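Enquirer: sharing a sequence plus its predicted fold:
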Amino acid sequence: MPSAKAGIIPRLTLASGFSRVPGAPLNTTSNVVRPSACPGLLRIVQALDGGICRIKLAGGELHAEQADAVAEAAERYAGGTIEATNRANLQIRGIGDRQQSLIDCLLQAGLGPREAAGDDVRNVMLSPSAGIDPEQVVDTRPLAAQIIHSLETESRFHALSAKFAVQLHGGERLAMLDHHHDLWLSAFKRDGQCMWAFGLAGCPGSDPAVGAVPFAQGHALVVAVLQRFLERARPEHTRMRDLLAGADATQAFLSTLGLPVDPAPLDKPLAAFKLGIQPQRQPGLSFISTLAPLGRLTPVMLRGAAQLARDHGNGTLRMTPWQGLLLPDLCDPEPVLQALAELGFITGPQQPLAAMIACTGASGCAKGLADTKADAVRLAALLPDRAPLSVHFSGCPRSCAAAHVAPATLLASSAGHYDLYLRAAGTPGFGTLAARHLSLDAAAALLRDRSRSDTHD
């Protein structure tokens, strides 16, 4: 592929290499890292409140010891702010001048990629209940491990955009199906046989599949799609939607895969989000799903959850695309639920902040026009119960906190004031503008007047 093709990114050399960790993923001896505006584990990106380090987690999972390492890094080398992202990853904010020490701490915990250039492209999202969901058709984790290994170690895939992403849905009921992905696979059964329905440049919850392949062909399908994308894309095609924008582009793309593609299923998968204790498919075990308030965790919260995983679970934690945390394999979940609530996690839908998300806002981002997280807390205090609608606070039109349109969006117009948008089918952007330059009191009054009916998540 010529160097002018899409995604071919020149490489930078780190000031110091980084070493392998015995018994952990390779954490590469390569010192190659590529430039990008997106933060990564090896690339600290500056923001108004300091540096940002994004830690991409395989399947959203980390061991308790790794959670401890993230908490330690946030305390020692940053301002103590840890964020759960809407892609089931973690990031540390407010990093000072000891950036390499923070990176080394995370690499020693086994949180790095197998090769440095693979850090950006290991973007594979699963259901947080993969392997334990009572309604799953298949366990997606083995395929996810194959895909991540290919992305990290095969240099041809390092040309992909840092935002290029793959989703695997195994039929779990606890799943986020509204995030757009460049490629998604969703398991189903046809004539008693497991199959993968797949789609391009969309999401399984709303977009029709374009075809299906046998279960055993899942990895081959992903590799073929990624390779064909890189071969066909022009410099302006950083995402699959860019490549498929023309008429008949999807069918033309499918014809080049070199794999037999079966007809797609007609039904779309179903999923839902639920907080609290839920039964696993394994008899006698449960998992607990929580939210981090407005996506923020303190080191104390993360360490506390890690200790609960050691004491009551299997020693692992799973981050969720709702900016929360899941603890699996619990025999006696009730005391764990109480302990998580005492740590500061949201464990039930009755809390107003359970229905709110907010970007960093003016406290940490130069583009933010208002302190969105602080304002979300103030709005929650003005509501008697859970917010009538799921509310997205955005400090600017970029919508960094939300991967899909929320039922209600408060877009900052100035400090402490917001324009209110309500989601409407067929309306681009945030939806229909309902009111301008609202104070928080006025916004609360309008939201209380809205029903919980068809626009509620």
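Expert: Arrived safely, thanks for sending. Residues are numbered from 1 along each chain as shown.

Enquirer: alpha carbons only for contacts and neighbour counts from here, please
Expert: Will do.

Enquirer: which residues touch the residue nearest the centre of the chain?
Expert: The residue lying closest to the centre of the chain (CA atoms, centre = their mean) is residue 87, at 0.4 Å. Applying CA atoms under 8 Å, 6 or more residues apart in numbering, we find residue 87 in contact with 125, 320-321, 323.

Enquirer: ok, and the closest non-adjacent residue to residue 169?
Expert: residue 186 (4.5 Å; CA to CA, 6 or more residues apart in numbering).

Enquirer: correct me if wrong, but the one you found is in a strand.
Expert: Yes: Residue 186: assigned to a strand according to DSSP: H, G, I helix; E, B strand; the rest coil.

Enquirer: wait, residue 134 touches residue 279, no?
Expert: Yes: counting by CA atoms under 8 Å, residue 279 is a contact partner of residue 134 at 7.4 Å.

Enquirer: between the two, which contacts overlap?
Expert: The overlap between the contact sets of residue 134 and residue 279 (CA under 8 Å, 6+ apart) is empty.

Enquirer: from residue 251, how far off is residue 210?
Expert: 9 Å (CA to CA, to the nearest Å).

Enquirer: meant to ask about residue 99, not that
Expert: 46 Å.

Enquirer: more neighbours: which of these two?
Expert: Neighbour comparison, residue 99 and residue 251: the larger count goes to residue 99, with 19 against 11 (by other CA atoms under 10 Å).

Enquirer: contacting residues around the more buried one?
Expert: Residue 99 touches 44, 77, counting by CA under 8 Å, 6+ apart.

Enquirer: what's the neighbour count on the closest residue to residue 49 other than its chain neighbours?
Expert: Leaving aside its chain neighbours, residue 49 sits nearest to residue 364 (4.6 Å; criterion: CA to CA, 6+ apart). For residue 364, the neighbour count with other CA under 10 Å is 16.

Enquirer: presented hereafter is structure B, for comparison with structure A:
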Amino acid sequence: MADCPGVLHLAEMADGGLARVRAPGGRLSAAQARAIARLASRLGSGVMDLTNRANLQIRGLPLSAGAELGRALADLSLFVDGPADRRRNVLLDPLSGCDPAERADLTNLAQALDQGLVAAPWIGGLSPKFAFALDGGGRAGVAAVASDVALLALGADTLAVAIAGRPLDLALSAGSAVAAALSIAEAAAAIGPDARARDLDAAALSAALVGRGLATPAPAPDWPRALDPVFGVVASANGRAACVVPVAVGRLAPAALSLVADLSERYGRGELALAPWSAVVVPGVAEEDAPKVFAAAEAAGLPPVAVAERLAVVACAGAPACVRAREPAKALALALVAAATARPDALPPRRRSLHISACPKGCAGAAASDLLLLGAADRPGFGLHADAAPRRPGPERGRLERAEPEALLALLRDGIR
């Protein structure tokens, strides 16, 4: 994708315009979720995707649809006109407030950071790729997601900060964390519209934050090394649970989003959270009702938890949605999940990851996978790579001129021979 899309600023794709909807902290009310689903069906092609930063993308829009979409989303409090729209990249752990293992619930902090970005006079100078991650110290390890600024709770009122994946020797209070994060972003914006946190002088930045009273010197803590996706029931001490419902390869049809919204009203507290690992969280469910949530989701075509726990699949849009692609990456990935759902005995014995990328750009993510299928613009089929990512694939271990779901399941189960 050549440019970061927003609501008014649509990305032109082979299947039409693409809009990215940023919900503060990935949180939606049931009413907001249903309204987005209706907009995707009415204005777009009815195709939506969850991104790996817990945003929603609406595909197949006319390139002139941004203004109407913006008005409708503004009425839902999901759009702000101006440059902040594409720069409100705040990832919050979707289990915040639900995970009994977390050290602090950072939901309010995420909302305050979003509001601070909207109000910042320098926001137009910030790169649209500049991103934040907020981790309450729970089991998912969201602070490991590649971000310009990551905040990690060390206790109820103490946070650590990392820039471009590097933890700083600083401690922040809950009261200063938003101001500190905004200061880091402002420093990047002052360099230029393409600057990222990696371009900042960490020592000078740390000294400035301490000098302004926004941080105190402290040893950098151990940092989460990798995102640890969670599916199924996350129990809490009060008898309520969060149901983490898998979404196959991030492809969330409007009907499926509406269904999850309905389930959140029927069994939960009428809200949901988008997860950066292709899932939707329904919080506040009575533990005895959790099986009903998953049964309804599976009946509507969402994958079972047992499949998601052993098969992590990411894929770019692929052909025919992308002009770069020869191979239908997303369609192949969806067929693979469907095959695994139909034949759970064919699943690998332990969790395995697969990345299907129609070209080396790797739009679906930069992390390495156990198995990588890498397409090319000048030849059909996929190259096979092990323990690789699209931008650093390493040696080709073979080729698939025609990829079949059953063959891919065998490769994931048995490895590349």
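Expert: Nice, thanks for sending it over. This is a predicted model, so every value here is computed, not measured.

Enquirer: nearest to residue 47 of the first structure, of the contacts of residue 87 of the first structure?
Expert: For the contacts of residue 87 of the first structure, the minimum distance to residue 47 of the first structure (CA to CA) is 20.3 Å, reached by residue 323.

Enquirer: residue 10 of the second structure touches residue 60, doesn't it?
Expert: No: checked against CA under 8 Å, the pair residue 10 of the second structure and residue 60 is beyond contact range at 10.4 Å.

Enquirer: who touches both of those two?
Expert: Joint contacts of residue 10 of the second structure and residue 60 (CA under 8 Å, 6+ apart) are 17-18.

Enquirer: now residue 109 of the second structure. Nearest residue, chain neighbours left out?
Expert: Residue 109 of the second structure's closest residue in space is residue 178 (CA to CA, 6+ apart), at 6.9 Å.

Enquirer: can you give me the strands for the stretch 101-250 of the second structure?
Expert: Using DSSP state E, counting those that start in this stretch, the strands found in the stretch 101-250 of the second structure span residues 132-135, 149-153, 158-163, 166-167, 170-173, 216-217, 232-235, 240-246.

Enquirer: ok, which stretches of the first structure are helices?
Expert: With helices called from DSSP state H, the first structure shows them at 64-77, 99-108, 141-153, 218-232, 240-243, 249-254, 299-312, 333-343, 372-382, 440-449.

Enquirer: on that earlier part again, I'd like the strands of the stretch 101-250 of the second structure laid out as a markdown table, including mean neighbour count and distance to residue 84 of the second structure.
Expert: A markdown table is the format used below for the strands of the stretch 101-250 of the second structure (neighbours: other CA atoms under 10 Å; distance: least, CA to CA, whole Å):
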| stretch | mean neighbour count | distance to residue 84 of the second structure |
| --- | --- | --- |
| strand 132-135 | 28 | 14 |
| strand 149-153 | 27 | 17 |
| strand 158-163 | 24 | 21 |
| strand 166-167 | 18 | 26 |
| strand 170-173 | 23 | 25 |
| strand 216-217 | 16 | 30 |
| strand 232-235 | 20 | 34 |
| strand 240-246 | 27 | 30 |
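
Enquirer: any chance of CSV for those, columns distance to residue 21 of the second structure?
Expert: Formatted as CSV, the strands of the stretch 101-250 of the second structure follow (distance: least, CA to CA, whole Å):
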stretch, distance to residue 21 of the second structure
strand 132-135, 16
strand 149-153, 21
strand 158-163, 25
strand 166-167, 29
strand 170-173, 30
strand 216-217, 36
strand 232-235, 26
strand 240-246, 20
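
Enquirer: quick revisit: JSON lines for the helices of the first structure, including distance to residue 351 of the first structure?
Expert: Formatted as JSON lines, the helices of the first structure follow (distance: least, CA to CA, whole Å):
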{"stretch": "helix 64-77", "distance to residue 351 of the first structure": "26"}
{"stretch": "helix 99-108", "distance to residue 351 of the first structure": "33"}
{"stretch": "helix 141-153", "distance to residue 351 of the first structure": "32"}
{"stretch": "helix 218-232", "distance to residue 351 of the first structure": "40"}
{"stretch": "helix 240-243", "distance to residue 351 of the first structure": "37"}
{"stretch": "helix 249-254", "distance to residue 351 of the first structure": "44"}
{"stretch": "helix 299-312", "distance to residue 351 of the first structure": "18"}
{"stretch": "helix 333-343", "distance to residue 351 of the first structure": "11"}
{"stretch": "helix 372-382", "distance to residue 351 of the first structure": "8"}
{"stretch": "helix 440-449", "distance to residue 351 of the first structure": "15"}
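
Enquirer: minimum distance to residue 116 of the first structure: which of those helices has it?
Expert: The nearest among the helices of the first structure, by CA to CA, is helix 141-153 at 8.1 Å.
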